[in-house]
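S.K.: Here's my sequence, what's the structure:
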Amino acid sequence: ICASKMLTQSYMLQETYVGSNEPTEYVLTNQKLVTKSKKLKLDSLVSTAKDVFLPQGYPDSVSADYLTYQIWDTAQAFCSSLTSALASRAVLTGYGVGDQGASVAAATLAWLLRDGCGMVGRILFAWLYGTALDWDCKRYRLLADVLNDLAILIQLLCPLAGPPGSPAVVAVLCIASVTLALVTVCGGATRAAFTMHQARQHNMADVSAKDASQETLVNLVGLVVNLTFVPLITGPVAVPVFIIFTSGHIFGNWCAVRSVAMETLNPSRLHLVVVSFVASGGRACSGVAEVNQSEPLLRSCAAPLRLGCPLSAPAAALPADRLVDGLRQQRHRRLAVFTGASSYYAVLAEDATSADQLLAVFQCELIHLARTRPKLFDAVGGCSELRAGDAAAAATAERLMPDFLGALSKAGWSTEPLLLGAGQHRLTWSKSF
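M.R.: Alright, predicted model coming up:
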């Protein structure tokens, strides 16, 4: 009898796929599993498309700004694919394709010179600006796209430089190659920074792979459009087409970058947060979305600070006695902040932590605001101390720091990692200090 009851008894089960609002229901009876939920064909197609082009677990596995960013990124990529096709036709003309008098050897030499210039450009740019691509990724992402459009414009002008394979044409191709090399470094590095921001479940590789799939799909659609319309875009018609799609490319990139709301602090975002903290009387600071919407994308609004600079930097700008006094008064802090005529210098100790870096930048921002916008301090106080000298400013910054950290936490900001562009110089104080 008991066995009979077990065979006829049924169990209801429900399964939910992460990121989906439609659960699947199962009935377990007579040792068989029966699916009750039946999806429509359209729902199945949509679900399959999500699996192919979106990270697993979407939307819970990515940041809240993921979809908006990807939509604008897709739009700008489509615009760029059309202008790139126009540029490719101009480059092939510059190599001599279609010209019976063109030399294969000359075209090969031009190709090799172009590639060589691009390789050198990539190495030099990564050496000079590689570190800034982390903490200023939004600005360099925009720079990459502007440079991409500039390179396409240079390539379009290639046939006007002279006969195919001539030195002038080769020079133009080399300039365009160097410009595209900068695009490769900027675009690749900043894309990695954005992917790190978007990945919320240790799924950076998945987010990156699905982003590549989306870009490939856009390129496939662009390929069909290019095969259809590019042969028709010749002569004067190419000029307005280039202007329209280049404008769309830049606008799409601007909207894509503007939609990103990063919780980490870089110099510009930290400056805006400190301004809001001081203006509130030291009680609160602006949230992540508000600050990211206000963050300048073309220039930095932060105080002119050299964080983690060599001691020679403040030594060249300050009298020797002031430098020595500052080192003596601040050695217990694992950092020393010096105020110059138009710049600020933060020397870090060998054992300085990220918290010390944040304190140094916080102090410099307070001093800068006290010098440029003193009325902000009416509610929080400390303006006169911040302008009295480095030691007094240090005491004021340390007094306000606990409240500032609390305000950061309440507003949703993350202090790890810090993207403040700190240099790698570290100082060890001698016993004579």
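S.K.: drop to CA atoms for contacts and neighbour counts, all remaining ones
M.R.: Noted.
S.K.: Regarding the spatially closest residue to Leu335 that is not a sequence neighbour, which helix or strand does it belong to?
M.R.: Nearest residue to Leu335, sequence neighbours excluded (C-alpha to C-alpha, 6 or more residues apart in numbering): Leu348, at 4.4 Å. Assigned by DSSP states H and E, Leu348 belongs to strand 344-348.
S.K.: just checking, next helix/strand downstream of that strand?
M.R.: Following strand 344-348 toward the C-terminus (DSSP H and E): helix 354-372.
S.K.: what does that next one contact?
M.R.: 271, 274-275, 302-303, 305, 307, 333-337, 344, 346, 348, 376-377, 383-384, 386-387, 393-394, 397-398, 401, 418, 422 (C-alpha atoms under 8 Å, 6 or more residues apart in numbering).
S.K.: got the angle between it and strand 344-348?
M.R.: Counting by axes from the mean of the first three to the mean of the last three C-alpha atoms, to 10 degrees, helix 354-372 lies at 160 degrees to strand 344-348.
S.K.: Quick one: residues contacting the spatially most central residue of the chain.
M.R.: The centroid of the chain falls nearest to Cys137 when counting by C-alpha atoms, centre = their mean (3.1 Å). By C-alpha under 8 Å, 6+ apart, the residues touching Cys137 are 190, 193-194.
S.K.: Let's see that with 6 Å instead.
M.R.: Counting by C-alpha atoms under 6 Å, 6 or more residues apart in numbering, Cys137 makes contact with Thr190.
S.K.: quick one more, to check against the first:
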Amino acid sequence: MVKGLSWMAGGSTRSVFNLSFVRDNNIADITAKNTSQYIFASLFGTTAGVSICAYIGQSAPLALLCFSGLAWTAIYSAYRTVKAIPLPTLNSTRLQLLAARYLKCIRTSSTGLIGFSSGSYMSYQQPPGYVSYQQEYEVPEDEDDTCELELPSPLDLAHQDPPLPWVTADRRILNPAIHVGTQLDKLVQGQPALLVVLLATFRFQRYLLVPEASAIHMVLHAEAAPRDMVQAYLQACILRKCIKAGVQLSHDNVHELRIILHDTLLAAEALTPPFMRALARQGWQTEKIVVEAHRRRARW
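M.R.: Presented below is the predicted three-dimensional model:
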């Protein structure tokens, strides 16, 4: 039964791997070569298995040792294969890595104490240690901006993309974690002021972000489009840098939380169009983005 499940999982993912090698509608050639390699590997494996069985005989310890070694080799080979295959589709991990790289590229050294409210700039008292991300990140004006060229392509990012993000991900980049699909009622349970701040800040958006010290929770609207997801991840990555800088995003102080959410929202909103152009230019598919293992959306 386990072998049957593994065959089913392999068959369902093989088509995606084949498509990653396609150039100019040559999927038939890719499939033929993949089948040829599979047949050769199967024959080689069968021959090796028969030889090993003849050597082991009836020895249970040797059989267990060989099985463990071959199983580890197969799993490690599959792991290395997945890391070597460029996949142009955007998921949660790839979007975080790309957003972090893009933000690092366009980041400027200027900081400020200027906020934005009701369509005009106004001064206010910033939370301790907080910098204005509207001024820290500048929007590239030229379409041929250097940051677009430095954004990694699917081939460049393949070796950095962890097949098992919760085990092999780089915690220096993907920490605090971004959780998508958390139920909104659980996030704001017993905190009506927090709910008011979220709905007021994100009333024209198709997502909500609820930052905490250990995680950033993302709630997508039922009608959220790929552009909304890209903007949500840009803002989440900016909030992540804010948390790493030592800013306390306490739900008890909703006034400061709203300032930070509003400021990072405006920065992400301005960066989304050039970031999506950069993604498309580097070969990433932005028409459909899958960031949820289980679709949990909300309406507001």
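S.K.: Do you know the score for how well these two fit?
M.R.: Aligned and superposed, the two chains score 0.66 in TM-score terms (TM-score structural alignment, normalised by the length of the second structure); 241 aligned residues with a C-alpha RMSD of 3.2 Å.
S.K.: picking that back up, equivalent range in the second structure for the strand holding Leu348 of the first structure?
M.R.: Strand 344-348 of the first structure lines up with residues 216-220 of the second structure when matched by TM-score structural alignment.
S.K.: Measure the mean distance from the matching stretch to the first structure post-superposition.
M.R.: Overlaying the first structure shows stretch 216-220 of the second structure at a mean distance of 2.6 Å from the equivalent residues (mean C-alpha distance after the TM-score superposition for the first structure).
S.K.: tally of neighbours for Gln424 of the first structure?
M.R.: Using other C-alpha atoms under 10 Å, Gln424 of the first structure has 11 other residues around it.
S.K.: residues near Ile216 of the second structure, how many?
M.R.: Ile216 of the second structure: 21 neighbours (other C-alpha under 10 Å).
S.K.: and the gap between the nearest residue to it once chain neighbours are set aside and Ala222 of the second structure?
M.R.: Among residues not flanking Ile216 of the second structure along the chain, Ile178 sits closest, at 4.8 Å (C-alpha to C-alpha, 6+ apart). Using C-alpha to C-alpha, to the nearest Å, we find Ile178 of the second structure at a distance of 19 Å from Ala222 of the second structure.
S.K.: Name the residue in these two with the higher neighbour count.
M.R.: Ile178 (22 against 14).
S.K.: if I look at the residue nearest to the centre of the first structure, how far off is Val104 of the first structure?
M.R.: 42 Å.
S.K.: Among the contacts of helix 354-372 of the first structure, which are located in helices?
M.R.: If you go by DSSP state H, the contacts of helix 354-372 of the first structure have 271, 274-275, 383-384, 386-387, 393-394, 397-398, 401 in helices.
S.K.: how near is Gly89 of the second structure to Ala222 of the second structure?
M.R.: Slight slip there: residue 89 of the second structure is Thr, not Gly. 21 Å.
S.K.: whoops, Ile85 of the second structure was the one
M.R.: 32 Å.
S.K.: cool, and His262 of the second structure?
M.R.: In terms of C-alpha to C-alpha, His262 of the second structure sits 22 Å off from Ala222 of the second structure.
S.K.: repeat for Arg277 of the second structure
M.R.: 25 Å.
S.K.: re earlier: tell me the one among the ones in helices among the contacts of helix 354-372 of the first structure nearest to Gly326 of the first structure.
M.R.: Using C-alpha to C-alpha, Ala394 comes nearest to Gly326 of the first structure of those, at 10.5 Å.
S.K.: Just give me the match in the second structure for that closest one.
M.R.: Going residue by residue (TM-score structural alignment), Ala394 of the first structure aligns to Leu265.
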